[in-house]
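Got a predicted structure here, sequence first:
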Amino acid sequence: MEEKLVIASVSEEVILSIEDLQREGSKKLPTFKREFFNSGSTGQITVHENSTSYQKYRLRCRVLRDVSKATLSTVVLGKTISFPLCVSPAGLHAMAHPDGELATSRACAKRGILMGISSFSNYSVEDVIQAGREVRDVGHVMQLYTMKDRALQERIIKRAEKAGCKAIFLTADSPVLGVRYNEWRNDFRTPDGLSYPMIERTSEMLIAQTHDSGFMAFNSDTHSWAEEIPWLRRRTKMEIWIKGVLTAEDVLLAREYGCDGVIVSNHGGRQLDGTPSTIDALPECVEAADGKIRVHIDGGIRTGADIFKAIALGAECCWIGRPMIWGLAYDGQKGAEKALDILYDEFRRCMMLTGCTSIAEISKASLGIVRADGPLARL
């Protein structure tokens, strides 16, 4: 009897995958928080397909390859990172765990990867970067919206640059928020006690308005390529990346306006439902980039094999959001570290089992695509 109780206790705490972390982390969140983090817009098509679209790709294993010295490291934004994964800017980390972005920053530094800091961070850019530096100085980027208050926008840029951020990630897919039924049904508001120091919003200000109305109050829907990119260039020496690109046309515009990179992203399925999954949008974006501009991807990455597939299809690096939220909800910094450790180990094993000894060796030759009418199609 005693042995059975021990076995049950151990099995409840075993976290082996991001799916496990999602399940157990989500259990610890009340409904309004869980739905805010996990849901997308309207019918949830895009948020679902972001993950499931990876499943049509198959891995072409190579055998009898010496992978004993396989290296996962790569260079992103001038920084050597431990593997081609970074943490996307996502707001309200402190709604998942009180340590919020501070815990995330320490977890990223411990794993040796970059972190994006959201304008909706519950801690200041200075504090988040300092928390990471207490472990290791790897690097951070600052996410930014186009704001009606240009003076506030400029203050954020100056603070981020002074604190040591390497780039601005301009979120370009949000002239308005997507139709998020769950937020409206739950009358979602930022919980009491949490603030947004980067956009200078106190807890009292936030609790007085819904998330949607608060966003509309400060965000500008008049943004444009011709206005935003030159405006940013005049105010910072940081790299300028465009986040939210899904088409070849916008990659070409990013090249035309001298941007440093693009992140293929659909906002985690939270904006326009029915857009393509990011892994499906990636190939045309890589082709349009033609090696003249860097291409990263986020959205739906749940396994190390997903990272491998995105790199094989031409992404330089992948970014994750929700897995870190689930890790924080599950066990704070330790949970966030667990998420990164899982993905690192899965990616390492995937590389070795496909016979790749470096990131440079990962290519379309490593993938096939499932066909309904016959054998696996090579890419």
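Everything's here; your move.

CA only for contacts and neighbour counts going forward, please
OK.

which stretches of the stretch 201-350 of the chain form helices?
In the stretch 201-350 of the chain, the helices defined using DSSP state H, counting those that start in this stretch lie at 203-207, 211-218, 225-233, 248-256, 278-289, 304-312, 322-353.

And those: which comes nearest Leu92?
helix 322-353 (9.1 Å; C-alpha to C-alpha).

can you list contacts of the very next helix or strand once past that closest one?
Going down the chain from helix 322-353, the next helix or strand is strand 367-369, by DSSP states H and E. Under the criterion C-alpha atoms under 8 Å, 6 or more residues apart in numbering, residues 56-60, 309, 312, 376-379 lie in contact with strand 367-369.

helices or strands next to the helix or strand following strand 367-369 in the packing?
Scanning forward in sequence from strand 367-369 by DSSP H and E, the next helix or strand is strand 377-378. Counting contacts by 3 or more C-alpha pairs under 8 Å, 6 or more residues apart in numbering; DSSP states H and E, strand 377-378 is packed against strand 367-369.

Okay, one more to line up with it:
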Amino acid sequence: MSKPMLVCVDDYEKYAREHLNQHSVAYYTCGADEEVSVKENRQAFRRFRIKPRVLRDVSKRDLSTSILGQKIDFPILIGPAGTQCLVHHEGEVAAAKAANAMKTCIVLSTFSTKSLEEVSQAAPNCLRWFQLYIWRPRSIAVNLVRRAEAAGFKALVLTLDMPILGKRRSEWYAGGFQMPPHLHLPHLPKELMGQAKEDARQEYGAPADMVIGASLTWECVEWLKSITSLPIILKGILTPEDALLAVQHQVAGIVVSNHGGRHLDYVQPTIEVLPKIVEVVKGKVEVYMDSGVRTGTDVFKALALGAKAVFVGRPIIYGLAYDGEEGARQVLQILRDEFSLAMALSGCSSVSDIKQEYLMHESQLAKL
């Protein structure tokens, strides 16, 4: 039986919801508590309207950009999302192959079901970053950093916004996250892996206080800088105050992110806080964003508001559920094509043309 023709990211989500088991659907799609943040991440993009310019030569468009000095073909990166073998047997390897085919970057999760080494071997020419948590004991993080360096990963993405786990009701109602016995998490030492999860508040069967670290402070950033020469990007920045602290700690970049609304409900949508954060950092660090990106016009809007590039997580999961590597590649291709179309119809022939002047917030419409 042939697969249905899918034309947008929402189609892939619909397919995944219809074909994955309820535990996987709940785990990947749910948000914290009432899921207001999940919904607002999408609604906030819709509150920005594009102001296109006309009679611009857009017959040829250059979508390429650079991140930390590395060129990519378009400003859409695969963000860190764990346990991808739940939806396809090749998991993160398939996602990395898709990123390589599309000449963009993948950020591999600490909670990947494929190892740093497997991903590196499968996609040696792909630009790869590694997402990291600071563990207790810190020797665990040191080991992962060394493995990332040896495997040719080019940056570390330190996730900051999960000091403790949020409450995801949908996941509870589905019976909690269950790691199938045939899967394992190769970046977690065996001593951290518990028995099959019985408590839905406990992620991946490992003790939550060891996984995340509620006692961490900005000192951990300096510590991480002291053990590696890899560029460090801080993921989970939502306020100008924390963005300024990131600049003070001389990191390479920040990701404006609310973790896809998965841990704290009623936080600000990332697209709405992005402009102020870009303003205060004054170009001293590269600024990326995630949470809620589903269309090429979303990408256009994020770049207009100052993002260097965007990360997508859930859309790649949906693509993997549809057809593994090919499905993930299709999702990236759709987003790339939609972004190119948005550029052309807005009067932009290169990424550098995309400025804030091309956007208007709906609150300004009444003033016209």
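Everything's here; your move. As the structure is a prediction and not an experimental result, all values here were calculated from the model.

Tell me how the two chains score on TM-score.
After superposition, the two chains reach a TM-score (TM-score structural alignment, normalised by the length of structure 2) of 0.95; 363 aligned residues with a C-alpha RMSD of 1.8 Å.

re earlier: quick one: which of the contacts of strand 367-369 of structure 1 has the most company?
When neighbours are taken as other C-alpha atoms under 10 Å, the top entry among the contacts of strand 367-369 of structure 1 is Lys309 (25 neighbours).

Quick check: that one touching Tyr57?
Yes - checked against C-alpha atoms under 8 Å, the pair Lys309 of structure 1 and Tyr57 is within contact range at 7.5 Å.

follow-up on the earlier one: switch the helices of the stretch 201-350 of structure 1 over to CSV; also include distance to Ser39 of structure 1.
As requested, the helices of the stretch 201-350 of structure 1 are exported to CSV (distance: least, C-alpha to C-alpha, whole Å):
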stretch, distance to Ser39 of structure 1
helix 203-207, 21
helix 211-218, 15
helix 225-233, 30
helix 248-256, 26
helix 278-289, 17
helix 304-312, 20
helix 322-353, 10
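
To Leu72 of structure 1, which of the ones you listed lies closest?
Among the helices of the stretch 201-350 of structure 1, helix 322-353 sits nearest to Leu72 of structure 1 (C-alpha to C-alpha), with 6.9 Å.

Check the mean deviation of the closest one from structure 2.
Taking mean C-alpha distance after the TM-score superposition for structure 1, the mean distance separating helix 322-353 of structure 1 from the aligned residues in structure 2 is 0.6 Å.

What helices and strands are in contact with that helix?
Using 3+ C-alpha pairs under 8 Å, 6+ apart, helix 322-353 of structure 1 is in contact with helix 18-27, helix 31-38, helix 100-111, helix 304-312.

tilt between it and helix 100-111?
10 degrees (axes from the mean of the first three to the mean of the last three C-alpha atoms, to 10 degrees).

how about helix 322-353 of structure 1, aligned to which bit of structure 2?
Mapped onto structure 2 using TM-score structural alignment, helix 322-353 of structure 1 covers residues 314-345.

how about the lengthiest strand in structure 1, which residues of structure 2 does it hit?
Criterion DSSP state E: the longest strand present in structure 1 is strand 239-245. Using TM-score structural alignment, strand 239-245 of structure 1 lines up with residues 231-237 of structure 2.

Tell me which residue of structure 2 matches up with Asp290 of structure 1.
Under TM-score structural alignment, Asp290 of structure 1 pairs with Lys282 in structure 2.

Tell me how many other residues surround the counterpart of Asp10 of structure 2 in structure 1.
By TM-score structural alignment, Asp10 of structure 2 lines up with Glu19 in structure 1. For Glu19 of structure 1, the neighbour count with other C-alpha under 10 Å is 14.

Return the residue of structure 1 aligned against Arg46 of structure 2.
In structure 1, Arg46 of structure 2 lands on Gln55 (TM-score structural alignment).

That match falls within a helix, correct?
Yes - applying DSSP: H, G, I helix; E, B strand; the rest coil, one finds Gln55 of structure 1 inside a helix.

Number of residues surrounding it?
Counted with other C-alpha under 10 Å, Gln55 of structure 1 comes out at 13.

before we move on, the earlier item: quick check: closest non-adjacent residue to the match of Asp10 of structure 2.
Arg302 (7.5 Å; C-alpha to C-alpha, 6 or more residues apart in numbering).

so what's the one you found up against?
18-19, 51, 323, 343.

Now for those residues: which two are most distant?
Farthest pair in the contacts of Arg302 of structure 1, by C-alpha to C-alpha: Ser51 and Leu343, 14.6 Å.

neighbour count winner among these two?
Neighbour count, other C-alpha under 10 Å: between Ser51 of structure 1 and Leu343, Leu343 has more, with 23 against 19.

List the contacts of that one.
With C-alpha under 8 Å, 6+ apart, Leu343 of structure 1 has these contacts: 18, 302-304.

Likewise for Arg168 of structure 2?
Counting by C-alpha under 8 Å, 6+ apart, Arg168 of structure 2 has contacts 30-33, 262-263.

Now with 6 Å, please.
Residues near Arg168 of structure 2 by C-alpha atoms under 6 Å, 6 or more residues apart in numbering: 31-33.

Aligned counterpart of it in structure 1, please.
By TM-score structural alignment, Arg168 of structure 2 lines up with Arg180.

and the match of helix 322-353 of structure 1, how far out from the chain's middle?
14 Å (C-alpha atoms, centre = their mean, to the nearest Å).

Which of the residues in it are classified as buried?
The neighbour-count check on stretch 314-345 of structure 2 (16 or more other C-alpha atoms under 10 Å) flags 314-332, 334-336, 338-345 as buried.

cool, and stretch 244-251 of structure 1?
Buried residues in stretch 244-251 of structure 1 (16+ other C-alpha under 10 Å): 244-248, 250-251.

For the residues you listed, which two are the farthest from each other?
Gly244 and Ala248 (12.2 Å).

elements contacting whichever strand or helix holds Ile7 of structure 1?
Using DSSP H and E, the element containing Ile7 of structure 1 is helix 2-13. Using 3 or more C-alpha pairs under 6 Å, 6 or more residues apart in numbering; DSSP states H and E, no helix or strand is in contact with helix 2-13 of structure 1.
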